[in-house]
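> sequence? don't have it. structure:
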């Protein structure tokens, strides 16, 4: 491991700042990628200017935080992301699952991961296929269903099913969705839970007549939200 190449009086704070800066010369980043401090290596792994060769090397780092940073990098090589998507550490797999550059097969596998934190990141990835999104929308964990309801690619069928979910958080996510059909928004505007009605009130896609009805809601917060967002429409 390299310690302080060519900069004997550099403090770790200065090194971290340099390793984090997109303006740092790539040769310098290559050097910091071999630094003995994992925080410095992680900073390099997060730097958008880091060379591919350094990212490849850092993807095999002993420190899971460094590998996770590589897994989340926007220009990490496809083969590196594929490997990190099956890393032994959940945090690394989750970082890969949230990367929009992850290939379809690896993302599909991430959506089936045993760890809910990995599945949640996969469920929020805009690259998730409609078939996988349909499957995760029936996940046992409410957090996954919320992510599915909030997904920009959620179909009318998925949103319709989730609008009847037993958990208010899921129904609220549907109520906030720009893709929710008007019939769903009308129905959710009368939901028994005020937080669901609040979500509908704040949705820019909510029909004017529904928002007007929410101005008379029994919950003050819902009425205020409907008035505020109605004035912005």
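The structure has been received and is ready for your questions. These numbers come from a predicted model, not from an experiment. Numbers count the residues shown, from 1 in each chain.
> drop to CA atoms for contacts and neighbour counts, all remaining ones
Will do.
> kindly list the longest helix within the chain.
helix 220-232 (DSSP state H).
> which elements pack onto that helix?
helix 194-202, helix 208-214 (3 or more CA pairs under 8 Å, 6 or more residues apart in numbering; DSSP states H and E).
> nearest to residue 179, of those?
Among the helices and strands packed on helix 220-232, helix 194-202 comes nearest to residue 179, with 12.2 Å by CA to CA.
> who touches the closest one?
168-169, 171-173, 175-176, 185, 188-191, 206, 211, 214, 219, 221-222, 225-226, 229 (CA atoms under 8 Å, 6 or more residues apart in numbering).
> swap in 6 Å and give it another go.
With contacts defined as CA atoms under 6 Å, 6 or more residues apart in numbering, helix 194-202 is touched by 172, 175, 176, 189, 222, 225, 226, 229.
> could you give the angle of that helix to helix 220-232?
If you take axes from the mean of the first three to the mean of the last three CA atoms, to 10 degrees, helix 194-202 sits at 10 degrees to helix 220-232.
> which stretches of this protein form strands?
Read by DSSP state E, the chain holds no strands at all.
> still on that earlier bit, could you dump the helices and strands packed on helix 220-232 to CSV with distance to residue 119 and mean neighbour count?
Shown next, in CSV, are the helices and strands packed on helix 220-232 (distance: least, CA to CA, whole Å; neighbours: other CA atoms under 10 Å):
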stretch, distance to residue 119, mean neighbour count
helix 194-202, 24, 26
helix 208-214, 34, 18
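> nearest to residue 109, out of these?
Judging the helices and strands packed on helix 220-232 by CA to CA, what sits closest to residue 109 is helix 194-202, at 31.6 Å.
> tell me, how many neighbours does the closest residue to residue 165 other than its chain neighbours end up with?
Nearest non-adjacent residue to residue 165, counting by CA to CA, 6 or more residues apart in numbering: residue 171, 6.1 Å away. Using other CA atoms under 10 Å, residue 171 is surrounded by 30 other residues.
> ok so, going back, how about the helices and strands packed on helix 220-232 in TSV, adding distance to residue 43?
Shown next, in TSV, are the helices and strands packed on helix 220-232 (distance: least, CA to CA, whole Å):
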stretch	distance to residue 43
helix 194-202	38
helix 208-214	47
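> put this next to the previous one:
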């Protein structure tokens, strides 16, 4: 059962940073979601909550200030890459950044267009390693995120299956588009 007091604390803009840090670990997702939307929550805590509540992070009033202050920060880019409210053009720009965590977030975002997912599989990610000779572990996270993405086509899932990366078979099998 949801503790109304914890939810109220997580939602209140005058809640201390220390309390918000504690509430970010709360067992109830509604409380953690309220912490993610609270403008008083520290960036480090928002970063930890970002994978679970990406849209709450970008809806947080403080996010717009962070975006204006430093649009190229890792936190801002990662939050945009994860959020389903990010525009297709912004996702396209993020898909060209040489950062594995951001690329995996783009690949896992259900709003990422299929042509970007296809580019990652066919051309490889824009990382500092040579795609043709890349270690399997370097591509594992990216290809798993693509395999889990509900936009991934049946054809692309088959290409992923033929890639030889063994760790993505379960993700492919769980995708609703899997043949």
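Structure's in. What do you need? Everything numeric here is computed off the predicted structure, so don't read it as measured data.
> now the TM-score, please.
TM-score for the superposed chains, counting by TM-score structural alignment, normalised by the length of structure 2: 0.61, backed by 153 aligned residues with a CA RMSD of 3.9 Å.
> right, and the helices and strands packed on helix 220-232 of structure 1 - which one's nearest residue 164 of structure 1?
helix 194-202 (11.5 Å).
> how far is the closest one from where the chain is centred?
23 Å (CA atoms, centre = their mean, to the nearest Å).
> I would like the range of structure 2 that aligns with it, please.
Using TM-score structural alignment, helix 194-202 of structure 1 lines up with residues 140-148 of structure 2.
> how big's the offset between that stretch and structure 1?
Averaged over the aligned pairs, stretch 140-148 of structure 2 sits 1.8 Å from structure 1 after superposition, using mean CA distance after the TM-score superposition for structure 1.
> and the closest residue to residue 139 of structure 1 other than its chain neighbours, how far is that from residue 166 of structure 1?
Sequence neighbours aside, residue 145 is the residue nearest to residue 139 of structure 1 in space, at 6.2 Å (criterion: CA to CA, 6+ apart). To residue 166 of structure 1, residue 145 of structure 1 is 11 Å away according to CA to CA, to the nearest Å.
> what's the answer for residue 125 of structure 1, then?
In terms of CA to CA, residue 125 of structure 1 sits 24 Å off from residue 166 of structure 1.
> equivalent analysis for residue 130 of structure 1, please.
Distance, residue 130 of structure 1 to residue 166 of structure 1, using CA to CA: 23 Å.
> mind checking which of those two has more residues around it?
residue 130 (13 against 10).
> for the nearest residue to residue 71 of structure 2 once chain neighbours are set aside, grab the count of nearby residues.
Spatially, and ignoring its direct neighbours in sequence, residue 71 of structure 2 is nearest to residue 77 (7.2 Å; CA to CA, 6+ apart). Neighbours of residue 77 of structure 2 under the rule other CA under 10 Å: 22.
> repeat that for the one 10 residues further on.
Each residue near residue 87 of structure 2 was counted by other CA under 10 Å, and the total is 13.
> contacting residues for the corresponding residue of structure 1 for it?
Under the alignment (TM-score structural alignment), residue 87 of structure 2 pairs with residue 155 in structure 1. With contacts defined as CA under 6 Å, 6+ apart, residue 155 of structure 1 has no neighbours.
> from residue 64 of structure 1, how far off is residue 155 of structure 1?
According to CA to CA, residue 155 of structure 1 stands 36 Å off from residue 64 of structure 1.
> again, but for residue 128 of structure 1
For residue 128 of structure 1, the distance to residue 64 of structure 1 - CA to CA - is 25 Å.
> which one of those two has more residues nearby?
Of the pair residue 128 of structure 1 and residue 64, residue 128 is the one with more neighbours under other CA under 10 Å, namely 26 against 19.
> so the more buried one versus residue 73 of structure 1, what's the distance?
18 Å.
> what's the answer for residue 143 of structure 1, then?
25 Å.
> which one of these two is surrounded by more residues?
Higher neighbour count among residue 143 of structure 1 and residue 73: residue 73, with 22 against 18, using other CA under 10 Å.
> if you skip the residues just before and after it, what's nearest to that one?
Closest to residue 73 of structure 1 by CA to CA, 6+ apart is residue 46, at 6.3 Å.
> next, count neighbours for the one you found.
23.
> repeat for residue 18 of structure 1
Neighbours of residue 18 of structure 1 under the rule other CA under 10 Å: 20.
> mind listing what it touches?
Contacts of residue 18 of structure 1 (CA under 6 Å, 6+ apart): none.
> that one maps to what in structure 2?
So, by TM-score structural alignment, residue 18 of structure 1 is left unmatched.
> can you tell me the closest non-neighbouring residue to the counterpart of residue 175 of structure 2 in structure 1?
Using TM-score structural alignment, the partner of residue 175 of structure 2 in structure 1 is residue 229. Nearest residue to residue 229 of structure 1, sequence neighbours excluded (CA to CA, 6+ apart): residue 202, at 5.9 Å.
> and the one you found, how far from residue 181 of structure 1?
Taking CA to CA, one finds residue 202 of structure 1 at 15 Å from residue 181 of structure 1.
> residue 171 of structure 1 now?
13 Å.
> sounds good, over and out.
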